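Chemist: coordinates only, sequence not included:
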């Protein structure tokens, strides 16, 4: 089978076919695909490509098939143990860097780090900061540690639930989180990429606000004076999350919309 025949073999978008073929045959380049479409595929490459294509046709996300996804201009390794990075989360990075001086020493922590995109990106974008990351999943932490090592980011990773594994006396200038916020019975959990992502990272198996309640309630005791709490949440949860922040005594509470005009990130500051 030739390169061109392989690209036409499955009813996939041509770009996806190209990406899967290049993943099955790492030495293959875009230039080679264009310049030598008549080139024969080795049998092992053909078999690997067909297997990847079958998984994609079954709905498996491209990020899991390729093992990586770009976030904030960097490639992060991903696996079914972690959520697939999404561009909406870049708003949280931008807000953190705008509210906390990235050139001055500061302490930040990412709760529920998953693949580590928030913690690793903050550590690289603000090298003066000391950044920690927490996750209840050992498998997720292994992915996050691998990303930190591959990208040269210094992050203190801890296994546990939310604030539990942090030092009792630690105070932070920034607490950031993209926690599970989908309601237990939301139909989206059975659709698209979400079918393949770790359920525990998507839903709290309750009303979608359980994790956000715990994070907001615990933040004042963990924030330094003037420190910020920033969380990502669902498009219809802005008002509820602002209420949680206000109940915790946080100031300057505000919900920021994403590029689609949907409520996406809520922030609040501790007095001081």
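Modeler: Perfect, I can see it now. These figures come from a predicted structure and were not determined experimentally. Residues are numbered from 1 along each chain as shown.
Chemist: rest of the way, CA atoms for contacts and neighbours
Modeler: Noted.
Chemist: may I see the buried residues of the longest strand anywhere in the chain?
Modeler: Determined from DSSP state E, the single longest strand within the chain is strand 223-232. Neighbour counts using 16 or more other Cα atoms under 10 Å place 223-224, 226-232 of strand 223-232 among the buried residues.
Chemist: and the helices in the protein, which stretches?
Modeler: With DSSP state H as the criterion, the chain has helices at 3-9, 14-24, 30-35, 43-57, 62-66, 90-99, 117-125, 138-151, 210-222, 238-247.
Chemist: can you name the residues in contact with the second one?
Modeler: Put plainly, it is helix 14-24. 7-8, 10, 28-30, 45, 48-49, 52-53, 62, 65-66 (Cα atoms under 8 Å, 6 or more residues apart in numbering).
Chemist: most tightly surrounded among the helices of the chain?
Modeler: helix 117-125 (a mean of 24; mean count of other Cα atoms under 10 Å).
Chemist: can you list contacts of it?
Modeler: With contact meaning Cα under 8 Å, 6+ apart, helix 117-125 is reached by 71-72, 76, 85, 93, 97, 102, 109-110, 113, 129-133, 144, 147-148, 152-155, 176.
Chemist: buried only: go through those for me.
Modeler: 71-72, 76, 85, 93, 102, 109-110, 113, 129-133, 144, 147-148, 153-155, 176.
Chemist: which of these fall within strands?
Modeler: If you go by DSSP E, these have 71, 76, 109-110, 129-133, 155, 176 in strands.
Chemist: just put those residues in JSON lines and tack on distance to residue 2.
Modeler: Formatted as JSON lines, those follow (distance: Cα to Cα, whole Å):
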{"residue": "71", "distance to residue 2": "33"}
{"residue": "76", "distance to residue 2": "31"}
{"residue": "109", "distance to residue 2": "50"}
{"residue": "110", "distance to residue 2": "47"}
{"residue": "129", "distance to residue 2": "51"}
{"residue": "130", "distance to residue 2": "51"}
{"residue": "131", "distance to residue 2": "49"}
{"residue": "132", "distance to residue 2": "49"}
{"residue": "133", "distance to residue 2": "46"}
{"residue": "155", "distance to residue 2": "45"}
{"residue": "176", "distance to residue 2": "49"}
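Chemist: what count of nearby residues applies to residue 101?
Modeler: For residue 101, the neighbour count with other Cα atoms under 10 Å is 14.
Chemist: gap between it and residue 107?
Modeler: Residue 101 sits 11 Å away from residue 107, going by Cα to Cα, to the nearest Å.
Chemist: ok, now residue 151?
Modeler: Distance of residue 151 to residue 107, computed by Cα to Cα: 20 Å.
Chemist: one more: residue 137?
Modeler: For residue 137, the distance to residue 107 - Cα to Cα - is 23 Å.
Chemist: same check on residue 168?
Modeler: Using Cα to Cα, residue 168 is found at 15 Å from residue 107.
Chemist: structure two is appended below for comparative analysis:
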């Protein structure tokens, strides 16, 4: 039988050989997930015989990771804005780059009298739930079309005790009625359809529905700036995550739609990552948007 240290070393070696970008980190994550032992535990108890009942499952997950299967799906959850979110096949994995979208929304809401928020293409709910968690006065509605993603969205809303309202809806179709929101956020699919097959292997396991932005990657941005300004109150903000090469194109779409103060935000790597704009609009009265709603 092997020791815990030998199991970890085997995993690290296999992942290194497979070309994983962070073999030591991935090996430790899977090791901790399988054996309930962190780095300190490994240092203190590494020479003990590994739990024979857990070894086969651990090795199977390591082999899956070596084959390109996402680490996040194997672990069943991933962190976003310091909070754990349940993830799995059928839902986009939350990424640190998207925290800029959430932080932009939180900054905009700070000090506002009303904080009505709509998130489009909500996926796992990472943005909607985090925003509601860090701003307790926010009234958030999260819209998602995919049945699989909706399942994770509901799980994460329930997991964090959030007051987020979950709504099923197709972002490409204009809602039947107007509503009033102070802030609309979205991390929509934005990868050009022809480029999806050239992405990293592990991305191929994520739902194409959450990646495919149409022929030029701008399909959802056009729909959002066409259908959703009417749902914003005067002075309300629309903010969307973008691909690193899409800043100028999406900025132009915002300006052509009538947004003011249009800005392109950059991530920690200095890449274009977000476009935001303020809707000047006119006088509005509150109504209810006719999404297919159900609150968790």
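Modeler: Nice, thanks for sending it over. None of these values were measured; they are calculated from a predicted model.
Chemist: between the helices of structure 1, which one is nearest to residue 194 of structure 1?
Modeler: helix 62-66 (11.9 Å; Cα to Cα).
Chemist: coming back round to it: reformat the buried residues of strand 223-232 of structure 1 into JSON lines and put distance to residue 246 of structure 1 next to each item.
Modeler: Output for those, formatted as JSON lines (distance: Cα to Cα, whole Å):
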{"residue": "223", "distance to residue 246 of structure 1": "15"}
{"residue": "224", "distance to residue 246 of structure 1": "17"}
{"residue": "226", "distance to residue 246 of structure 1": "15"}
{"residue": "227", "distance to residue 246 of structure 1": "15"}
{"residue": "228", "distance to residue 246 of structure 1": "13"}
{"residue": "229", "distance to residue 246 of structure 1": "12"}
{"residue": "230", "distance to residue 246 of structure 1": "13"}
{"residue": "231", "distance to residue 246 of structure 1": "14"}
{"residue": "232", "distance to residue 246 of structure 1": "16"}
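Chemist: any idea how far the corresponding residue of structure 2 for residue 46 of structure 1 is from residue 46 of structure 2?
Modeler: Superposed on structure 2 with TM-score structural alignment, residue 46 of structure 1 falls opposite residue 55. With distances taken as Cα to Cα, residue 55 of structure 2 is found 14 Å from residue 46 of structure 2.
Chemist: what residues are up against the residue nearest the centre of structure 1?
Modeler: Structure 1 has residue 85 as the residue nearest its centroid, 3.6 Å off, counting by Cα atoms, centre = their mean. Neighbouring residues of residue 85 of structure 1 by Cα under 8 Å, 6+ apart: 69-71, 115, 117.
Chemist: how does it look with 10 Å?
Modeler: Contact partners of residue 85 of structure 1, counting by Cα atoms under 10 Å, 6 or more residues apart in numbering, are 63, 68-72, 76-78, 114-118.
Chemist: residue in structure 2 paired with it?
Modeler: With TM-score structural alignment as the criterion, residue 85 of structure 1 matches residue 94.
Chemist: likewise residue 226 of structure 1?
Modeler: Applying TM-score structural alignment, one finds that residue 226 of structure 1 aligns to residue 235 in structure 2.
Chemist: which among the ones in strands among the buried ones among the contacts of helix 117-125 of structure 1 gets closest to residue 201 of structure 1?
Modeler: When those are compared against residue 201 of structure 1 (criterion: Cα to Cα), the nearest one is residue 110, at 14.1 Å.
Chemist: wait, isn't the closest one in contact with residue 166?
Modeler: No. Using Cα atoms under 10 Å, residue 110 of structure 1 makes no contact with residue 166, being 11.2 Å away.
Chemist: between those two, which contacts overlap?
Modeler: Shared contacts of residue 110 of structure 1 and residue 166 (Cα under 10 Å, 6+ apart): 132-134, 157.
Chemist: closest one to residue 216 of structure 1 out of those, please.
Modeler: Nearest to residue 216 of structure 1 out of these is residue 134 (Cα to Cα; 15.8 Å).
Chemist: how close does the aligned partner of that closest one in structure 2 get to residue 278 of structure 2?
Modeler: Using TM-score structural alignment as the criterion, residue 134 of structure 1 maps onto residue 143 of structure 2. Applying Cα to Cα, the value for residue 143 of structure 2 to residue 278 of structure 2 is 21 Å.
Chemist: please say which position in structure 2 residue 184 of structure 1 maps to.
Modeler: Under the alignment (TM-score structural alignment), residue 184 of structure 1 maps onto residue 193 of structure 2.
Chemist: counterpart of residue 174 of structure 1 over in structure 2?
Modeler: Checking TM-score structural alignment: residue 174 of structure 1 goes with residue 183.
Chemist: check residue 197 of structure 1 too.
Modeler: By TM-score structural alignment, residue 197 of structure 1 lines up with residue 206 in structure 2.
Chemist: does that match really touch residue 90, like I thought?
Modeler: Yes. Using Cα under 10 Å, residue 206 of structure 2 is in contact with residue 90, at 6.5 Å.
Chemist: okay, and the common contacts of the two?
Modeler: Residues touching both residue 206 of structure 2 and residue 90 (Cα under 10 Å, 6+ apart) are residue 73.
Chemist: nearest spatial neighbour of residue 210 of structure 2, skipping sequence neighbours?
Modeler: Counting by Cα to Cα, 6 or more residues apart in numbering, residue 210 of structure 2 lies nearest to residue 189, which is 5.1 Å off, once chain neighbours are set aside.
Chemist: for the one you found, give me its contacts.
Modeler: So residue 189 of structure 2 contacts 92, 121, 208-214, 217-221, 241-243 (Cα under 10 Å, 6+ apart).
Chemist: how many residues are close by residue 145 of structure 2?
Modeler: Using other Cα under 10 Å, residue 145 of structure 2 is surrounded by 17 other residues.
Chemist: can you name the residues that contact it?
Modeler: Here residue 145 of structure 2 is in contact with 120-123, 167-171, 209 (criterion: Cα under 10 Å, 6+ apart).
Chemist: wait, the match of residue 174 of structure 1 touches residue 120, no?
Modeler: No. Assessed by Cα under 10 Å, residue 183 of structure 2 is found out of contact with residue 120, at 11.0 Å.
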